[in-house]
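Asks: Fold the following.
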Amino acid sequence: MSLQVGRALRSAVGRTPTARILGNLPASAASTTRAQFRARDWIPATAAGFHTVPAARQQQDGGYGKNASKSTTEKKPTEEELASAAGSYARTDDSITVEYPPEHQLPSSKPVTGAGRAGANVFPTLATLSLQGKVGVVTGGARGLGLVMGQGMVISGADLAIVDMNKEEAILQAKNIVDTFRKDNPDAKRPPKVTAHYADVSDPVSVEACIAEIVAEHGKIDNLVTSAGFTENFEAVAYPIDRMRKLWGVNVDGTYLFATAVARHLMARDAKGSMVFIGSMSGAIVNVPQPQAPYNAAKAAVRHLCASLSVEWAKAGIRVNCISPGYMLTALTQKILDDKPDLKMQWTSLIPQGRMGAPEDLMGPVTFLLSDASSYVTGADLRVDGGYTVT
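Replies: Take a look at the predicted model:
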């Protein structure tokens, strides 16, 4: 995530990239370099200015295309100028240091309205995409990406258990989801059952108690989405080890503990199930300019944990897949970018689709991977990043 703050920011948010990171990013660094590059006729003013136009094509087209002006006569950059700019867009900036904020500083999220509902003969859709009759669990579900994905599960027919460190917020959001459902579906015969539960996802005792409470409330668990996680930004040589252990405890241990607890429940029932781990494009690439090596490594671990468990549990009928979001525009990210518009331009310049993702962009992917529509998909990593990681 870019200056991404993950659900942590994800919990709050998440790469889910999101953005607490932005606060300490030098305002002049990227913009100055971009301005200098744009003044050159050898680099396009679009995107991030990363690709030069071959000299032969410049001569043939008279610039950057058949309609380009032939009046551009600015001199070519010197070797010294080229050397000073080399690699400048592909390096981390050690001045960016961001700690995950305390709970009371995290903004509350709002449910998506007007999304409709599938599965109960409300709107026609592919039958296998319905989650009707399923009970889903989403960790880190009281805010940001986790909340929206949980709501997507409800819209698709599931009952839902929201798990979060902040149970009060989870209770509020459970009520909001049901109220929103009633508003969008006034003629529905039965509203979804949405409950709120506390868990420290990094604590095995807390996780087991939470699972037992959910089963007591709902009678079973069919689906799991592990959205609890967060990111911080420190240069590796200065990252406090206690904070690194906490980050790994939530992102990696939390994913493992909830996944294995739900798997034991499914195996005891001799029931099939589907899990979606929320990774990040950071598990496959290195984000710049923010330094976040521990987070990147943690999300890479989540991605490979998904692959490993998908093989181990295939014989039990349990599918495990991963969604790796790119830069997502959550409420937290939006607040930061409102004050730093140049940063948004820098981020989106690296995304082929030219925009950051909306939390709603994850509703479809998570529903697909949890539903029977993906019954032959397991161990997959679905990157929802606007094309960021393929350029």
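Asks: can we go C-alpha only for contacts and neighbour counts from here?
Replies: OK.
Asks: For the stretch 151-300 of the chain, which segments count as strands?
Replies: Using DSSP state E, counting those that start in this stretch, the strands of the stretch 151-300 of the chain run over residues 159-164, 194-198, 223-226, 273-278.
Asks: Distance to Arg243 and mean neighbour count added to those, as JSON lines?
Replies: Written out in JSON lines, the entries for the strands of the stretch 151-300 of the chain read as follows (distance: least, CA to CA, whole Å; neighbours: other CA atoms under 10 Å):
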{"stretch": "strand 159-164", "distance to Arg243": "19", "mean neighbour count": "28"}
{"stretch": "strand 194-198", "distance to Arg243": "22", "mean neighbour count": "23"}
{"stretch": "strand 223-226", "distance to Arg243": "20", "mean neighbour count": "28"}
{"stretch": "strand 273-278", "distance to Arg243": "21", "mean neighbour count": "27"}
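Asks: of all those strands, which lies closest to Glu79?
Replies: strand 273-278 (44.6 Å; CA to CA).
Asks: if you skip the residues just before and after it, what's nearest to Leu337?
Replies: Among residues not flanking Leu337 along the chain, Lys344 sits closest, at 6.1 Å (CA to CA, 6 or more residues apart in numbering).
Asks: Repeat that for Ala271.
Replies: Computed as CA to CA, 6+ apart, the closest residue to Ala271 that is not its neighbour in sequence is Gly317, at 7.3 Å.
Asks: Also this sequence, please, to line up against the first:
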Amino acid sequence: MPPPETNDVALQSNGSSQHHSGQDLFRLNDRTIIVTGGLGSLMVSLAQTLLESGADVFCTDLPEAPPDETWLPLENVAQRTGHQLRYASCDVTNEESVSRAFEIAELDAQYPVRGLVTCAGIFGRSAATDYPVDKFRRIMDINVTGTFLFATAAARIMQRRMVPGSIVMLASMSGTNVNKGVDTCAYNASKSAVLQLARNLAAEWGNDGQHPPIRVNTYSPGYIMTLMTIPTFEALPELKTLWPEGIMLGRMSTVEDHRSAIIFLLSDGSSYMTASDLRADAGHCAW
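Replies: This next block holds a predicted model:
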């Protein structure tokens, strides 16, 4: 039986990728992507890839201004690719600060805000019986409440502009399993909360009958070698052996290992994915 006839306008308003050529499926042309935690090593690497994939990029982080050693190389990429790169200081736990950042992003943007990657987050380890409640609350406030504030701010812009969008929330394999050899109940709980938050927002914004769909997915990386990993290894040197032994590929990941998967979730190549968790943990959770 032949497939039913489709309406081109309906397909476009629904964010379908049916009419994209293969080479364009993962392009991000004519859209602005907002990145939180934009000065972290993973997001700096991602920002470069976003620019190279055709997007304008608006980064937010806590410092008033980005350091030159981080920002100047990104500005060179933006100049080379002909795309905009902007930055705003933002406290992800403060609703007014988040709203102000999005006002700046929307005002400066030459293309509609159609994508968001939430990566602002902190890590903490402590035995549960000794966990200071103020530190537990801070982790939840930044990792969960901050993600919620950014997602809702982005959705309001997309709905007001009547454009489809894609929100990618950085979760973690730690939202699915328990990490061997280290006590991180607050962090792991926060990442589980992000997984559930994404599913609920996907249900609200996928087909409300009034706006183009906003897809909401999570991305769950496995262990990544970054500057944040070094203090953990210094405190618990046995993890240098224990963690790689639990990885089917036998190595920790680098930030470069995770760029293409996030691009996929932002792009029209994943147009039929929402409320999903894409986990890149080299098989760790499958043992």
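Asks: quick one: Gly250 of the second structure from Ala105 of the second structure, how far?
Replies: 41 Å (CA to CA, to the nearest Å).
Asks: I'd like the strands of the stretch 151-300 of the first structure laid out as JSON lines, including distance to Gly144 of the first structure.
Replies: As requested, those are arranged in JSON lines below (distance: least, CA to CA, whole Å):
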{"stretch": "strand 159-164", "distance to Gly144 of the first structure": "12"}
{"stretch": "strand 194-198", "distance to Gly144 of the first structure": "16"}
{"stretch": "strand 223-226", "distance to Gly144 of the first structure": "13"}
{"stretch": "strand 273-278", "distance to Gly144 of the first structure": "13"}
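Asks: Show me where the second structure has its helices.
Replies: Assigned by DSSP state H, the second structure shows helices spanning 8-13, 41-52, 68-81, 95-108, 133-140, 146-161, 185-205, 229-235, 239-245, 259-266.
Asks: picking that back up, residue contacts, the residue nearest to Ala271 of the first structure?
Replies: 271-273 (CA atoms under 8 Å, 6 or more residues apart in numbering).
Asks: returning to what we had before: to Ala286 of the second structure, which of the helices of the second structure lies closest?
Replies: With CA to CA as the criterion, Ala286 of the second structure lies closest to helix 239-245 of the helices of the second structure, at 13.3 Å.
Asks: Where does the closest one end up in the first structure?
Replies: On the first structure, the counterpart of helix 239-245 of the second structure by TM-score structural alignment is residues 343-349.
Asks: out of the strands of the stretch 151-300 of the first structure, nearest to Thr333 of the first structure?
Replies: Put simply, out of the strands of the stretch 151-300 of the first structure the one that sits nearest Thr333 of the first structure is strand 273-278, at 18.1 Å, with distance taken as CA to CA.
Asks: With mean neighbour count as new columns, can the helices of the second structure be given to me in CSV?
Replies: Formatted as CSV, the entries for the helices of the second structure read as follows, by neighbours: other CA atoms under 10 Å:
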stretch, mean neighbour count
helix 8-13, 12
helix 41-52, 22
helix 68-81, 14
helix 95-108, 17
helix 133-140, 16
helix 146-161, 20
helix 185-205, 21
helix 229-235, 12
helix 239-245, 14
helix 259-266, 20
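Asks: right, so of those helices, which gets closest to Ser172 of the second structure?
Replies: Scanning the helices of the second structure with CA to CA as the criterion, the closest one proves to be helix 185-205, at 6.1 Å.
Asks: how far away is the residue nearest the centre of the second structure from Leu46 of the second structure?
Replies: Closest to where the C-alpha atoms of the second structure average out (CA atoms, centre = their mean) is Val117, at 3.1 Å. Distance, Val117 of the second structure to Leu46 of the second structure, by CA to CA: 10 Å.
Asks: just Leu201 of the second structure next, same as before
Replies: 24 Å.
Asks: now do Gly37 of the second structure
Replies: Distance, Gly37 of the second structure to Leu46 of the second structure, by CA to CA: 11 Å.
Asks: what does Glu204 of the second structure give?
Replies: Relative to Leu46 of the second structure, Glu204 of the second structure is positioned 27 Å away (CA to CA).
Asks: With Leu62 of the second structure instead?
Replies: Taking CA to CA as the measure, Leu62 of the second structure falls 18 Å from Leu46 of the second structure.
Asks: before we move on, what about Gly82 of the second structure?
Replies: Following CA to CA, the distance that separates Gly82 of the second structure from Leu46 of the second structure is 17 Å.
Asks: and if you look at Val35 of the second structure?
Replies: Counting by CA to CA, the separation of Val35 of the second structure from Leu46 of the second structure is 9 Å.
Asks: dump the residue contacts of the aligned residue in the first structure for Ile167 of the second structure.
Replies: Under the alignment (TM-score structural alignment), Ile167 of the second structure pairs with Met275 in the first structure. With contact taken as CA under 8 Å, 6+ apart, Met275 of the first structure is in contact with 223-225, 259, 318-321, 369-370.
Asks: Output those residues as TSV; include the columns distance to Ala174 of the first structure.
Replies: Compiled in TSV, those are given as follows (distance: CA to CA, whole Å):
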residue	distance to Ala174 of the first structure
Asn223	17
Leu224	17
Val225	16
Ala259	22
Ile318	27
Arg319	27
Val320	26
Asn321	25
Leu369	23
Leu370	20
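Asks: so Ala186 of the second structure makes contact with Gly124?
Replies: Yes - at 7.2 Å, Ala186 of the second structure and Gly124 qualify as touching, with contact defined as CA atoms under 8 Å.
Asks: Pull up the overlap in contacts between these two.
Replies: Where contact means CA under 8 Å, 6+ apart, the residues bridging Ala186 of the second structure and Gly124 through contact with each are Ile139.
Asks: Okay, buried residues for stretch 108-124 of the second structure please.
Replies: Using 16 or more other CA atoms under 10 Å as the burial criterion, the residues of stretch 108-124 of the second structure that qualify are 109, 112-121, 124.
Asks: could these be laid out in a markdown table, adding distance to Arg86 of the second structure?
Replies: Putting those into a markdown table (distance: CA to CA, whole Å) gives the following:
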| residue | distance to Arg86 of the second structure |
| --- | --- |
| Ala109 | 9 |
| Pro112 | 14 |
| Val113 | 13 |
| Arg114 | 15 |
| Gly115 | 15 |
| Leu116 | 14 |
| Val117 | 15 |
| Thr118 | 16 |
| Cys119 | 17 |
| Ala120 | 17 |
| Gly121 | 20 |
| Gly124 | 30 |
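Asks: re the thing from before, possible to save the helices of the second structure as JSON lines with distance to Leu278 of the second structure?
Replies: Output for those, formatted as JSON lines (distance: least, CA to CA, whole Å):
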{"stretch": "helix 8-13", "distance to Leu278 of the second structure": "25"}
{"stretch": "helix 41-52", "distance to Leu278 of the second structure": "16"}
{"stretch": "helix 68-81", "distance to Leu278 of the second structure": "27"}
{"stretch": "helix 95-108", "distance to Leu278 of the second structure": "26"}
{"stretch": "helix 133-140", "distance to Leu278 of the second structure": "22"}
{"stretch": "helix 146-161", "distance to Leu278 of the second structure": "17"}
{"stretch": "helix 185-205", "distance to Leu278 of the second structure": "10"}
{"stretch": "helix 229-235", "distance to Leu278 of the second structure": "22"}
{"stretch": "helix 239-245", "distance to Leu278 of the second structure": "21"}
{"stretch": "helix 259-266", "distance to Leu278 of the second structure": "8"}
